[in-house]
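Enquirer: Give me a 3D structure for the following:
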Amino acid sequence: MAGDATHARLRRLLIYLLAACLLSFIAAALIGSIPIPLADLPQALHAWRLGQDDMHASLLELRITRAASAFVTGAALALAGVLMQALLRNPLADPYVLGISGGAALGALSAMLFFAAAWMIDVCAFIGAAASAALLYLLARRDLRYGINSEGGSVLLLTGVILSAACMAGVSLILSIAPEGRLRSMVFWMIGDLAGSQSTGLAWLAWIGVALFAMTRANAINLMAIHAENAATMGVPIARLRVQLFFGAAALTASAVANAGSIGFVGLIVPHACRFALGPDHRLLLPAASLVGGVFLVLADTMARSIIAPQQLPVGVITALVGAPLFLLQLHQLRLWRRGRS
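Expert: Next up, the predicted model:
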């Protein structure tokens, strides 16, 4: 009966969230420096489908493409945040906590320094993130596989922090020697920017693949996150699951950072908000956080390119301005809730 109730709740939740996704894409399509009236949207969609030379159709194509890139980036970051928080058993963990984004930044800025093509920047960012994840695994694999108690992620976390600091030193060196004409694009990438970003097949493949895998392991993740010490006695292959979650979160982070730069707060506040609203059950939390993360970043990017249009802001500025007060509010509400229970 409890399983049936959870499945029914999940179906209702997915319907609501998919509707929110559709509405966010409509808002992204209509809002901009040149707004498209809602009444003209069907005609613009028809012209876009037929490939006609129409201003509204061209705007629609650009905005929908960018919104798709924002959605898959936000969904990947939020899902990676859920996986990292379950892996480290730390609600303050986010996709960037292990230094994978630092490797991506070092790879991307190295490509920018040598005037590489845009697609090479994305490739170098992904290679840098993948190399950081592989090095982190080699350095902390014993802790990752066998650290199942409350202190289990300490070596993994500290190794990630040191690796991130080393990557940031390399980034600082690149920024100090880069020509002035490249600094603006480098800084925008470091903050997180979706201008010119393309929702590549790799980003969608990483998100869909990891999301489907995580959903099949939702019950095991529940046991690991809540009863890590006893999960192995309940039949959960805890060491293998931890490695799988690590590489799943690493793949999501690498694809998201390569796609749009280091966009902060999405992987931290969205899982928190969804956990506060829905509870700790990962059967609900995994799909909810992922879809909410996508919607959140689509709306944030719409604001970034519309607030001071025609000039555009990096979307990372918007996520930080919105995310910081939201996170403080969540902490305040959590403190009040705990005080009420005590």
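Enquirer: switch to C-alpha atoms for all contacts and neighbour counts from now on
Expert: OK.
Enquirer: Look up the closest residue to S110, ignoring the ones flanking it.
Expert: I174 (7.1 Å; CA to CA, 6 or more residues apart in numbering).
Enquirer: Contacts for the helix or strand harbouring that neighbour, please.
Expert: Per DSSP states H and E, I174 falls inside helix 154-177. Helix 154-177 has contacts (CA atoms under 8 Å, 6 or more residues apart in numbering) with 97-103, 105-106, 109-110, 113, 132, 136, 139-141, 143-144, 183, 186.
Enquirer: and if we set it to 7 Å?
Expert: Helix 154-177 has contacts (CA atoms under 7 Å, 6 or more residues apart in numbering) with V97, L98, G99, G102, G103, A105, L106, L136, A140, D143, L144, L183.
Enquirer: need the next SSE after that helix, C-terminal direction.
Expert: Scanning forward in sequence from helix 154-177 by DSSP H and E, the next helix or strand is helix 180-191.
Enquirer: Let's verify A195: helix, strand, or coil?
Expert: coil (DSSP: H, G, I helix; E, B strand; the rest coil).
Enquirer: To check against the first, give me the structure of this:
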Amino acid sequence: MSADPALLGVLHPTARGAEAPAPPTKPVPAARPPARRGGGRRRRAVWFVCGVAVLLVSVVLSVRIGASDVGYGELGRVLGGRLGLDVEPLPPLLDSLVWDLRLPRVLMAALVGATLAVSGAALQALTRNALAEPYLLGVSSGASTGAVAVVVLGLGAGSLGVTGGAFVGALLSFGLLLLLLRRGGLDSLRIVLTGVIVGQFFSALTSLVLMASGDQDTTRAVTHWLLGSMASARWDVVVVCAVVAGVGLAVVWVFASALDGLAFGADTAASLGIDVRAARGVLLVVTALMTSAAVASVGAIGFVGLIVPHGARFLVGPGHRTLLPFAALAGAVFLVWTDALARIAFAPREVPVGVFTALVGVPLFLLVLRRRGEL
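Expert: I've put the predicted structure just below:
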């Protein structure tokens, strides 16, 4: 049976020999030249050099300002004398102010800021949680318990001191975390929930010890330490933190590709050939040790490990090979200036730096969320 020509014409206009109507034309956009990868690398290199320069300028300016301002010439004479150059020595009091108090404090702020920022960036990818921060593992609560045990109860006061007690407490809390994670694996949700449990347990221990002390002066001193302060920074502690931070930052940077994969989930990371369990284990241990060293040295300083990675990610993108160095620089600059503000805002009285990181960090975090369209 032959098909009706009229029907064919409706179904397909060319069936009757008619020419099909041409579809409406759209303007073709002009071809764009292919993006050059070298341009992006050069731009990131320029940003990195600028970040290093900003950090150096921040360190110099922060050393100068305080209750007693220090001139550039005096700062140069102190550094020149320590380097063995032929310079006129400063009065011993001023020399000690710069070399023994200001410079270790500023360098400690830079090291702690870089450590917390990189740890926060790593844990946010590791747990796939935008609210993850270095204290997620409970090590800050353990460090607080160790410090309180030394100050209030006198446990190991002769051999450990506050810094040593805080470090031991941080390691104990992390050991408990690993013990609880031993059977169930290292998936993201278990890490987050177990870290919260461990942190709450040690926070309760800290509160219990403080309430049992009954000494208001001791409680006030411990509370000041818990809020974070660079006032106790000394060269030996700075050297230890520098070694821990340097090794830790290098290890985390080596795992940058693994963090890129883990940010999309364990299945995606495994499909890329990443040993998920090994990568998670190494990163958990390294970030915990870095955070333990930082908290044991200066106390628990909040918000740095939370807001700085988001700000750096907004500027340079989510790729961790670029993100981690920028986060380290941004964290260092942020804490150097926050500590300077804590020193001079109510001079001669000093405010714990953790108070100012929260006051400055909250509006910055809201700004980042708003720029990302999440608020």
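Enquirer: what's the TM-score here?
Expert: After superposition, the two chains reach a TM-score of 0.90 (TM-score structural alignment, normalised by the length of structure 1), with 331 aligned residues with a CA RMSD of 2.1 Å.
Enquirer: coming back round to it: looking at the contacts of helix 154-177 of structure 1, which is nearest S197 of structure 1?
Expert: A105 (15.6 Å; CA to CA).
Enquirer: which one in structure 2 is aligned with that closest one?
Expert: Aligned counterpart of A105 of structure 1 in structure 2: S144 (TM-score structural alignment).
Enquirer: got it, and M120 of structure 1?
Expert: Going residue by residue (TM-score structural alignment), M120 of structure 1 aligns to G161.
Enquirer: about what we covered before: distance of the match of A105 of structure 1 from G38 of structure 2?
Expert: Relative to G38 of structure 2, S144 of structure 2 is positioned 47 Å away (CA to CA, to the nearest Å).
Enquirer: Which one of the two is surrounded by more residues?
Expert: S144 (29 against 9; other CA atoms under 10 Å).
Enquirer: From what I see, the more buried one and G165 are in contact.
Expert: No. Counting by CA atoms under 7 Å, G165 is not a contact partner of S144 of structure 2; they are 8.8 Å apart.
Enquirer: Where do the helices of the stretch 51-200 of structure 1 begin and end?
Expert: 55-88, 100-113, 118-146, 154-177, 180-191 (DSSP state H, counting those that start in this stretch).
Enquirer: Looking at those helices, which is nearest to V210 of structure 1?
Expert: Short answer: helix 55-88, nearest of the helices of the stretch 51-200 of structure 1 by CA to CA, at 8.6 Å.
Enquirer: gap between the lengthiest helix in structure 2 and the chain center?
Expert: Counting by DSSP state H, the longest helix found in structure 2 is helix 37-64. Put simply, helix 37-64 of structure 2 sits 18 Å off its chain's centre (CA atoms, centre = their mean, to the nearest Å).
Enquirer: Next: stretch 352-364 of structure 2.
Expert: The answer for stretch 352-364 of structure 2 is 14 Å, by CA atoms, centre = their mean.
Enquirer: Which stretch of structure 1 lines up against it?
Expert: Stretch 352-364 of structure 2 covers residues 314-326 of structure 1 once aligned (TM-score structural alignment).
Enquirer: List the buried residues of that stretch.
Expert: The neighbour-count check on stretch 314-326 of structure 1 (16 or more other CA atoms under 10 Å) flags P314, V315, G316, V317, I318, T319, A320, G323, L326 as buried.
Enquirer: other SSEs contacting the host helix or strand of L329 of structure 2?
Expert: Element membership for L329 of structure 2 (DSSP H and E) is helix 320-344. Contacts defined by 3 or more CA pairs under 7 Å, 6 or more residues apart in numbering; DSSP states H and E place helix 320-344 of structure 2 against helix 37-64, helix 103-127, helix 256-262, helix 304-316, helix 353-371.
Enquirer: Tell me which of the ones you listed sits most buried.
Expert: helix 103-127 (a mean of 28; mean count of other CA atoms under 10 Å).
Enquirer: Can you check what angle separates that helix from helix 37-64?
Expert: Inter-element angle recorded for helix 103-127 of structure 2 and helix 37-64: 140 degrees (by axes from the mean of the first three to the mean of the last three CA atoms, to 10 degrees).
Enquirer: okay, and helix 103-127 of structure 2 goes to which residues in structure 1?
Expert: Going by TM-score structural alignment, helix 103-127 of structure 2 lines up with residues 64-88 of structure 1.
Enquirer: Which residues does the matching stretch contact?
Expert: Applying CA under 7 Å, 6+ apart, the set of residues contacting stretch 64-88 of structure 1 is 25, 28-29, 91, 93-95, 153, 194, 197-199, 203-204, 207, 221, 225, 242, 245, 249, 252-253, 256, 266-268, 270-271, 286, 289-291, 293-295, 297-298.
Enquirer: centroid residue for structure 1?
Expert: In structure 1, the C-alpha nearest the mean C-alpha coordinate belongs to L77, at 1.1 Å (CA atoms, centre = their mean).
Enquirer: What does A300 of structure 2 correspond to in structure 1?
Expert: Match for A300 of structure 2 (TM-score structural alignment): S262.
Enquirer: show me what contacts that match?
Expert: S101, W189, M190, I191, G192.
Enquirer: what's the burial count for whichever residue in structure 2 pairs up with the third one?
Expert: When you say that, I think you mean M190 of structure 1. Matched by TM-score structural alignment, M190 of structure 1 corresponds to L226 in structure 2. When neighbours are counted by other CA under 10 Å, L226 of structure 2 registers 24.
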